[in-house]
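Chemist: Just need the structure, nothing else, for what follows:
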Amino acid sequence: AFIDDPVRLLRAARVAADMHFHLHPATRELLLQQRELLANASRERVRDELLRLLLAPQAAGICLAQDLGLLQIALAPLTATELAGGIALLGALLEHLREPTIQRLSLQWSQAYTTGHTRGQMVALAALVSQGSTEHVRVALASLRLSDRERSRVLDVLGSWGSPSWQEYAHIDPLTAHRYYRRWGSGGADGAALVAVGHGTSASGVAAAERMLGFWLDHQAQVIAPQPLLTGRELVQDLGLAPGAQVGETLRILTEHQVQGLISSPGEALALARRLVSEFTTRQV
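Modeler: Okay, here's the model as predicted:
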C-alpha cells in the first residue's frame, strides 16, 4: 500500500495519533523500512497531509512522524535535532491554548486562505520549523509548494518570534506596539504568541509578548490601525504636496503622534503636517 501511495506513511502516523492506538510492531517495522518512499510522493500531497497532522490538538501525530523518520523526509533538509526543537515549541503552544490570551488569539486562526489551509496551520508550521537554519527553512518551505501568502505568513511569524527585541523590551508602550505591528502585521501577533508560551524565553520576554498581544487583541482602533485624521489626498490638496514619498512619510508621522495621544483631531493633524512640511522645506534649502 505504501509503494502505491507513499503519502499513506504520513497518514498512518496521523490516524494512529487520532485514534489513540499504538502501531503494531510489524506495521511499525514496515513504516521504517519504506519511509524513504515518501521522498518520491507528490509534494503538494505531502504538504496537505503534513498540515492535517498540524491540525491535531496535541502533537502526538507529529511526534510519531518524527519518531518514524518521516518528518526529516517531508521537511528536508531540516535535521532531526532542528525538528525536535520545533516539536518542543509546537507542543508548548498546544499546551497553552487554553490560557486566556492565547485562546483569544487562536479564535483568529480559523481564517482560511484560498488554498483552504488556515492561519492556524501556518502558525503551527512556523513553530515546527522554528529551530532550523535560515537556509534549511527556506528550502523546506519551498519544497512544500505553499502559496506566496502562506509562505509570507510563516516567515513573518518566524521573523517576529525570533526578534532579539523580546529580550530588550523593558516597557512596551503604544508607539512600540504600533511600529511592531506595522512591520509584522497579524503575523506579529502569531509570533508573539510563540514567545508568550515561554519555551526557551526569559520571564521578561514572556511578559513583553503578553503585553504586545494585549495591544493586538484590545487596542486595534487606538493603536494598531487607528482611523487616519487626514488622508494623503487632503495633504496634497491642503498643503500642495506632490504625491509621493513625502506624503507617505508625513502620514506615518501623523499616525505615530495620533497613537501617542499627541493629536486627536483633523485640525491638530493639519497643523502638525504644516510644521513638518515647513521643516522639510527648510532642510532642503
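Chemist: alpha carbons only for contacts and neighbour counts from here, please
Modeler: Will do.
Chemist: residue contacts, residue 230?
Modeler: Contact partners of residue 230, counting by C-alpha atoms under 8 Å, 6 or more residues apart in numbering, are 251, 266, 269, 270.
Chemist: Of these, which is the most crowded?
Modeler: Neighbour counts for the contacts of residue 230 (other C-alpha atoms under 10 Å) peak at residue 269, which has 22 neighbours.
Chemist: That one belongs to a helix, doesn't it?
Modeler: Yes. Using DSSP: H, G, I helix; E, B strand; the rest coil, the assignment for residue 269 is a helix.
Chemist: That one contacts residue 228, correct?
Modeler: No. Applying C-alpha atoms under 8 Å as the test, residue 269 and residue 228 come out as separate, 9.4 Å apart.
Chemist: Can you show me the strands along the protein?
Modeler: Here the chain has no strands by DSSP state E.
Chemist: picking up where we left off before, for the contacts of residue 230, name the two members farthest from one another.
Modeler: 251 and 266 (12.1 Å; C-alpha to C-alpha).
Chemist: The stretch 101-250 of the chain: helices as residue ranges?
Modeler: Assigned by DSSP state H, counting those that start in this stretch, the stretch 101-250 of the chain shows helices spanning 119-129, 134-143, 148-161, 174-184, 186-196, 203-218, 232-239, 245-259.
Chemist: and the second one, which residues are buried?
Modeler: Right, the one you point to is helix 134-143. 136, 137, 138, 140, 141, 143 (16 or more other C-alpha atoms under 10 Å).
Chemist: quick check, nearest of the residues you listed to residue 169?
Modeler: The nearest member of these to residue 169, counting by C-alpha to C-alpha, is residue 137 at 27.0 Å.
Chemist: Just give the closest residue to the closest one, not the sequence neighbours.
Modeler: Once flanking residues are discounted, residue 137 sits nearest to residue 129: 6.4 Å by C-alpha to C-alpha, 6 or more residues apart in numbering.
Chemist: which residues sit in contact with that neighbour?
Modeler: By C-alpha under 8 Å, 6+ apart, the residues touching residue 129 are 78, 82, 83, 86, 137.
Chemist: Which single one of the contacts of residue 230 is nearest to residue 51?
Modeler: Residue 51 lies nearest to residue 251 out of the contacts of residue 230, by C-alpha to C-alpha, at 40.1 Å.
Chemist: ok, that closest one touching residue 229?
Modeler: No. Assessed by C-alpha under 8 Å, residue 251 is found out of contact with residue 229, at 9.2 Å.
Chemist: State the distance from residue 248 to residue 239.
Modeler: 14 Å (C-alpha to C-alpha, to the nearest Å).
Chemist: What is the neighbour count of residue 158?
Modeler: 24.
Chemist: mind checking how far it is from residue 132?
Modeler: Counting by C-alpha to C-alpha, the separation of residue 158 from residue 132 is 11 Å.
Chemist: Tell me how many other residues crowd residue 219.
Modeler: Residues near residue 219, counting by other C-alpha under 10 Å, number 16.
Chemist: Identify whichever of the helices of the stretch 101-250 of the chain lies nearest to residue 100.
Modeler: Taking those one by one with C-alpha to C-alpha, helix 203-218 is closest: 10.6 Å.
Chemist: So for stretch 71-85, what gets flagged as buried?
Modeler: Judged by neighbour count using 16+ other C-alpha under 10 Å, the buried positions of stretch 71-85 are 71-80, 82-85.
Chemist: Sequence B follows; please return its structure for comparison with A:
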Amino acid sequence: MRTTAGHVDKEAVFALLPHWLRRHLADLSRQMGGELYLAGGVVRDLLRGSVPQDIDLAVDSGARIWAGKLAVLTGGTYVALGRDEDAARVVSRKRIVDFASFRQGARTIAEELVRRDLTVNAMAIRLDPLLRLPEADGPSEVPLLDPTGGRDDLEQGLIRVASRESFTSDPLRLLRVFRFAATLGFAVEAGTLELIRRQRALLALSAPERVAHELDLIMATDNSHAVFVQMADIGLLWEILPELKAGIGMEQPRSHHLDVWQHNLETLRWMEQILQAPEQWLAEGGERLMTYLRSPQQCRRLRWAALLHDLGKPATHAVRADKGDRITFYNHDRVGAELFREVALRLRWSGEDRERVAHLIEGHMHPFHLANVARDGKLTLRASIRMVRKAGTDLPGLFLLALADSLAGQGEERIEGMEAELAGLYRRLEQVRVEHVEPVQTAPPLLTGRDLIEGLGLRPGPMFKRILGAVEEARMEGRLTDTDEALQLAREMAAGPLARAAQDRGKS
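Modeler: Down below sits the predicted model:
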C-alpha cells in the first residue's frame, strides 16, 4: 500500500456541488448520520482539473435509502443501479448523483478504496463535515484520502491496480486497465501488466456484452492502436479475439511489408491518423464527409473495420504454384465479413453495429478494384453508379478504410501514388452520386410494384426487386426517362422468367 498525503482545493469541491445540492446533502447527512464521501472517478477528475460528468458519493451502508431521500428532497428521478449492489442514482436539475455503499464487506473508507480497481480511482474526500460549514468558513483545502498512492500515479500518468486481488474480484478490470490507459492517455505500470499476463484467462468469466462495452470505449479513443498492441503483447487480446492471432507470421504479397496481423494493426494506426484530419486525405469530401464522421459511433466503427478488415485472410490463404508461388487471399473480404459477424454475435454487439462494420469489411477491396479499372481508362458510368449504390451512406467510410489499408502496405511492389488515385476516384464517385444517383433516388419512381402487378400481370417475388433496381439504375445512366420506357425494360426482363414458367407448366 502506497499511501500519499495531500489536499484538494475546497473551491473546486464547492464548484462541483451547486448550492441547492449542498443544502439537501447537508440535511440528508444530519438525518442519516454516518460518513459521506466524494469517491472514485469524480475525485480523479477534480485533481486533473477537468469537470466530472457525474457526482459519485460513497456511504458505509444504505446507499439506496440515501438516494431515495435525496430524490424526494430535490424532486429528482430515482434509479436503482445493479442487481447485487447497494447503489442508486438520482437525476435532478440536469445533475447525476450516484450513491454506493462500501463494497465487499469494507468497514472503513480506506478498506473500501483499496477494494477498487485502480489507484487513480481509489481516492476520496470526506464531505459531511464540509457541508455543515458556511462556504466562506473553514480551511481553503480539504484532506484527500489516498490509501493506494493514486495521486502520485495520476501525476506520473500511470495506471496501476489498487491491489493484487483486483482482477480476481472482478475480471472485467483486466480490460478496464486498458480502457483508462486509452481514455486518459496514461501508461500501464509494469507490475500491473505482468499481473494481467498471468491472470488473463479470468476474462472468460466476464459477460460478453461487458467485454464489448470496454473494447468500444477503447476503440472510441485516439489511443486504440497503442492499447491493442499492449493487449496483444501480453496475450489478453487473444482471449477476446483469437481469430486475429492466426495472422501472426502469415506472409503477404510483395505489395505488403508486414504479416497479416501487423498489417491489421498498422491499418488501425493509420485510421487513427486519418480521422484526426480526414479533409487532408479526401479534400473533396466537404460537408458530407464531415457529417459522416460527426457521429462518434461511426468513427468507432471505422477503427474496428481497420483492425478487422483482413480477418478473412488466414482462412483464404493460398500459394499458387501455377503463378510462380504467388500468395493469394481470394474472397478474403467476403469471408472476413462473415467471420466478423460471428465475432460480433459472440460479443453480443447490436445488430446495427454488426452490419455496419461487416459492410465496411466486405466492401473494403471495392475502391481498389475500381481504381485498377480507372487506371486503365475503362471506368464506366454504370460501374461508378453501381459502386455508389452498393456503398450507400458508407461511401466516405469505404474510401477512408481503403486509404488506411493502402498506407499500411509499404511493400516493394505497391502501386506508387495509390492514395492520390483513391482520392481522385472518390471525387469522381461523389460527382456521380450528386449528378446521377441522388436526383433519381429523391425523385418519384418511374415504376412501382403495383405497376408490375397491374401493368404486366406479375406476381410479387424476388424478381420485383431485380426489375425495380434495374429500372432505377438505367434511369441513373440516362438510358430511360419515362414510365413507358421503364415498363418496356421491365417487360423484357420478365419475359425470360415468364417464358420458362410457361414451359415448365406445359411439361407438368
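Chemist: Please tell me which residues of the first structure stretch 466-482 of the second structure aligns onto.
Modeler: Under the alignment (TM-score structural alignment), stretch 466-482 of the second structure falls on residues 249-265 in the first structure.
Chemist: hang on, the earlier thing: out of the helices of the stretch 101-250 of the first structure, indicate the one that is most buried.
Modeler: Neighbour counts (mean count of other C-alpha atoms under 10 Å) averaged over each of the helices of the stretch 101-250 of the first structure peak at helix 186-196, with a mean of 26.
Chemist: Could you list every helix and strand in contact with it?
Modeler: Here helix 186-196 of the first structure touches helix 80-95, helix 100-106, helix 119-129, helix 148-161, helix 174-184, helix 203-218, going by 3 or more C-alpha pairs under 8 Å, 6 or more residues apart in numbering; DSSP states H and E.
Chemist: which residues sit against the first one?
Modeler: Outside helix 80-95 of the first structure, the residues within contact range by C-alpha under 8 Å, 6+ apart are 57-59, 62-63, 66, 71-72, 124, 127-132, 193-194, 197-199.
Chemist: now swap in the shortest one and tell me
Modeler: Around helix 100-106 of the first structure, the neighbours that count as contacts under C-alpha under 8 Å, 6+ apart are 96, 97, 120, 189, 190, 193, 210, 213, 214, 217.
Chemist: How about the third one, nearest residue that isn't a chain neighbour?
Modeler: Beyond its immediate neighbours in the sequence, the residue positioned closest to residue 120 of the first structure (C-alpha to C-alpha, 6+ apart) is residue 109, lying 4.2 Å away.
Chemist: how many other residues sit next to the one you found?
Modeler: There are 15 residues near residue 109 of the first structure, going by other C-alpha under 10 Å.
Chemist: just residue 107 of the first structure next, same as before
Modeler: The number of residues packed near residue 107 of the first structure is 10, by other C-alpha under 10 Å.
Chemist: Ok, residue 507 of the second structure next?
Modeler: 6.
Chemist: Same question for residue 13 of the second structure.
Modeler: Neighbour count for residue 13 of the second structure, taken as other C-alpha under 10 Å: 19.
Chemist: Excluding sequence neighbours, find me the nearest residue to the alignment partner in the second structure of residue 35 of the first structure.
Modeler: Aligned counterpart of residue 35 of the first structure in the second structure: residue 200 (TM-score structural alignment). Distances taken as C-alpha to C-alpha, 6+ apart place residue 236 nearest to residue 200 of the second structure, at 5.5 Å, with adjacent residues excluded.
Chemist: Which residue of the first structure is paired with that neighbour in the alignment?
Modeler: Aligning on TM-score structural alignment places residue 236 of the second structure opposite residue 70 in the first structure.
Chemist: picking up where we left off before, out of the helices and strands packed on helix 186-196 of the first structure, the one nearest residue 281 of the first structure is which?
Modeler: Of all those, helix 174-184 sits nearest to residue 281 of the first structure, with 26.1 Å by C-alpha to C-alpha.
Chemist: Give me the mean deviation of that closest one from the second structure.
Modeler: On superposition with the second structure, the mean distance recorded for helix 174-184 of the first structure (mean C-alpha distance after the TM-score superposition for the first structure) is 3.3 Å.
Chemist: go on, stretch 246-258 of the first structure?
Modeler: Superposed on the second structure, stretch 246-258 of the first structure shows a mean distance of 2.4 Å to its aligned residues (mean C-alpha distance after the TM-score superposition for the first structure).
Chemist: So which residues make contact with that stretch?
Modeler: Applying C-alpha under 8 Å, 6+ apart, the contact partners of stretch 246-258 of the first structure are 175, 178, 226, 228, 230-232, 235-236, 241, 263-264, 269, 272-273, 276.
Chemist: ok, those residues vs residue 13 of the first structure, which is closest?
Modeler: Nearest member of those to residue 13 of the first structure, counting by C-alpha to C-alpha, is residue 178, at 42.1 Å.
Chemist: Chain neighbours aside, what residue packs nearest to the closest one?
Modeler: Take residue 178 of the first structure and drop its neighbours on the chain: the residue closest to it by C-alpha to C-alpha, 6+ apart is residue 224, 5.1 Å away.
Chemist: so that neighbour sits right up against residue 181, yeah?
Modeler: Yes. The criterion here is C-alpha under 8 Å, and residue 224 of the first structure meets it with residue 181 at 6.5 Å.
Chemist: what about residue 242 of the second structure, distance to residue 152 of the second structure?
Modeler: Separation of residue 242 of the second structure from residue 152 of the second structure (C-alpha to C-alpha): 36 Å.
Chemist: Could you do residue 20 of the second structure as well?
Modeler: From residue 20 of the second structure across to residue 152 of the second structure, the span is 33 Å (C-alpha to C-alpha).
Chemist: Show me which of those two is the more surrounded one.
Modeler: Using other C-alpha under 10 Å as the criterion, residue 20 of the second structure and residue 152 rank with residue 152 on top: 18 against 11.
Chemist: how far away is that one from residue 434 of the second structure?
Modeler: 56 Å.
Chemist: likewise residue 326 of the second structure?
Modeler: Distance, residue 326 of the second structure to residue 434 of the second structure, using C-alpha to C-alpha: 41 Å.
Chemist: Who are the contact partners of residue 70 of the first structure?
Modeler: Taking C-alpha under 8 Å, 6+ apart as the criterion, residue 70 of the first structure is in contact with 9, 10, 35, 38.
Chemist: Pretty sure the second one sits against residue 48.
Modeler: So that's residue 10 of the first structure. No. Assessed by C-alpha under 8 Å, residue 10 of the first structure is found out of contact with residue 48, at 10.2 Å.
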